[in-house]
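Undergrad: What would the 3D arrangement of this be:
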Amino acid sequence: MTNRISLKSVNLHYASVGFSERSLKSMLASLATLKGGGKKIVDIHALKDVSLDIGPGERVGLLGHNGAGKSTFLKMVAGLYPISSGKRVVEGTVRSLFDLSLGFEPDATGRENILYRGLLLGLSPKFMRSIEEEVVAFADIGEFIDYPIKTYSAGMQVRLAFAISTAVGGDILLLDEVIGAGDANFMGKARKRILDLVEQAEILVLASHDFATLRSICARGIVFHHGEIIFDGDMPRAISKYKTVNGLVA
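TA: From the prediction side, this is the model:
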């Protein structure tokens, strides 16, 4: 099987209430207001008629203003967001680095959460047990590994999640921005591990505002603007297009 991403006329919509509200309570309150004659629910057209093909060996960078659709695109490719119409084909093992806190059980220990998160990533309990000590050593959070996650600082949670999520690579690697994961020593380890995963992956899709990183890693650039792809070509011209569209150059 050839590793690939193939999208044909993909559209993705959000319900505006569900997209804007951050809690179930606030969503229910909004729905109650709507029933009482408040503003109408409007769908947000997050991805608009997206068509592209990415094949083995490609290193693709995504550019766009905040809210342009980069993160939504990555989550759609990963299968986290269902498409509204069109065709999505993704062949190969997908590994993604975003939403690092996803899958943690607050009342369980860090060690228990290594297993839980591994299962969420589609890995077997036997495999997770085999890499547990490697994950613990990489996260480097000391005795807290045997404490409940709810006692962790935000930085400790990110470090443990990063250690778990990057313990094994995949055919298709999806990255969303640079991950801040603690002190300088840990960040050095994190960057090295990401570069190792990039090297091992057959396909890389990276969303970033860091032009230097995009230039150094990616040959192909895709520019999103309000959910649409407005450029797909070599990275230097993609960066130029992004700057022009967003008023960063004359």
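Undergrad: CA atoms for contacts and neighbours, from now on please.
TA: Noted.
Undergrad: Tally up the residues packed near Ala32, please.
TA: 12 (other Cα atoms under 10 Å).
Undergrad: try Leu214
TA: Using other Cα under 10 Å: Leu214 sits among 23 other residues.
Undergrad: Here is a second sequence; please produce its structure as well for comparison:
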Amino acid sequence: MIDRQGLEPGQPSDPAGEPSPGLPRHVAIIMDGNGRWATARGLPRVEGHRRGVEALRRTLRAAREIGIEIVTVYSFSSENWSRPPAEVSFLMGLLKRFIRNDLAELHEAGVRVRIAGDRQDLAPDIAHLLVEAEALTAANQRQTLVVAFNYGSRQEIAAAARSLAEEVAAGRRDPASITPEAIEARLSTAGIPDPDLIIRTSGEERLSNFLLWQAAYSELVFQPILWPDYGREALVEALAEYGRRERRFGGLATAAGA
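TA: Model prediction:
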């Protein structure tokens, strides 16, 4: 169970910054519901995205205070390019403003930024900002923020398989050496522990091509709240639900008689 002390709104997990017992090490979030939030209020969809960035700021600060070591956010999928060009352009602008405006705060807070996703064919200014964010924060150790941008899990797994197949074809690898570990080493999340908890907002209950390999044993929590309304209280509720779960990883329950 999660230690509820320190998880009340407005309180850090521990005065010394140590995480509470039972907290997930790695939380991944599918930030869903921006468009529906805006439509329900008679606002343009882009206003929902703008408010979604504010929710991201609130949630990241809360996660740091609570003591979550790694946070991964699904910021832009490889399928999102099919949205109307004006909306895509606005989302790219939001990404650039977020990095320019928030990177200094993240760096000062000791957050290391990692980017997961396909960087080929990105606009040069976007690609440069992603490199800058990773380079500036590379030595930080308080928390890792993984931004899944231009990310699709099927594409990621296919790229890993293609890389291994090329090594086999070139005679540099024995097919028998292709193990789960070999595939993991070629994913864009290589070196990052799998998420303990995946949260999806808006009430939808699917992964939408997000961390399909990495989610093999993740706990999934689906919350009805739309992303622009998300913040510390909703995060604490998801963590409390995680604390009620018993993670078995394919084994037996630890409770007597289970």
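Undergrad: quick one: TM-score?
TA: Once superposed, chain against chain, the TM-score is 0.30 (TM-score structural alignment, normalised by the length of the first structure); 115 aligned residues with a Cα RMSD of 4.8 Å.
Undergrad: which residues in the first structure form strands?
TA: According to DSSP state E, the first structure carries its strands in the segments 4-15, 43-54, 59-63, 85-91, 94-97, 172-176, 203-207, 220-225, 228-234.
Undergrad: what's the most buried one of the ones you listed?
TA: strand 59-63 (a mean of 26; mean count of other Cα atoms under 10 Å).
Undergrad: Against which helices or strands is that strand packed?
TA: strand 203-207, strand 220-225, helix 235-245 (3 or more Cα pairs under 8 Å, 6 or more residues apart in numbering; DSSP states H and E).
Undergrad: In JSON lines: the ones you listed, plus distance to Ser51 of the first structure.
TA: Shown next, in JSON lines, are those (distance: least, Cα to Cα, whole Å):
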{"stretch": "strand 203-207", "distance to Ser51 of the first structure": "15"}
{"stretch": "strand 220-225", "distance to Ser51 of the first structure": "11"}
{"stretch": "helix 235-245", "distance to Ser51 of the first structure": "17"}
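Undergrad: Grab the longest helix from the second structure for me.
TA: Secondary structure of the second structure per DSSP state H: the longest helix is helix 85-108.
Undergrad: so can I have a markdown table of the strands of the first structure showing distance to Leu24 of the first structure?
TA: A markdown table is the format used below for the strands of the first structure (distance: least, Cα to Cα, whole Å):
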| stretch | distance to Leu24 of the first structure |
| --- | --- |
| strand 4-15 | 14 |
| strand 43-54 | 18 |
| strand 59-63 | 32 |
| strand 85-91 | 27 |
| strand 94-97 | 26 |
| strand 172-176 | 26 |
| strand 203-207 | 29 |
| strand 220-225 | 30 |
| strand 228-234 | 30 |
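Undergrad: For Thr72 of the first structure, which of these is the nearest?
TA: Closest approach to Thr72 of the first structure among the strands of the first structure (Cα to Cα): strand 43-54, 7.3 Å.
Undergrad: and that closest one with strand 4-15, angle?
TA: 180 degrees (axes from the mean of the first three to the mean of the last three Cα atoms, to 10 degrees).
Undergrad: and the angle for strand 43-54 of the first structure with strand 228-234?
TA: Going by the same axes, to 10 degrees, strand 43-54 of the first structure makes 20 degrees with strand 228-234.
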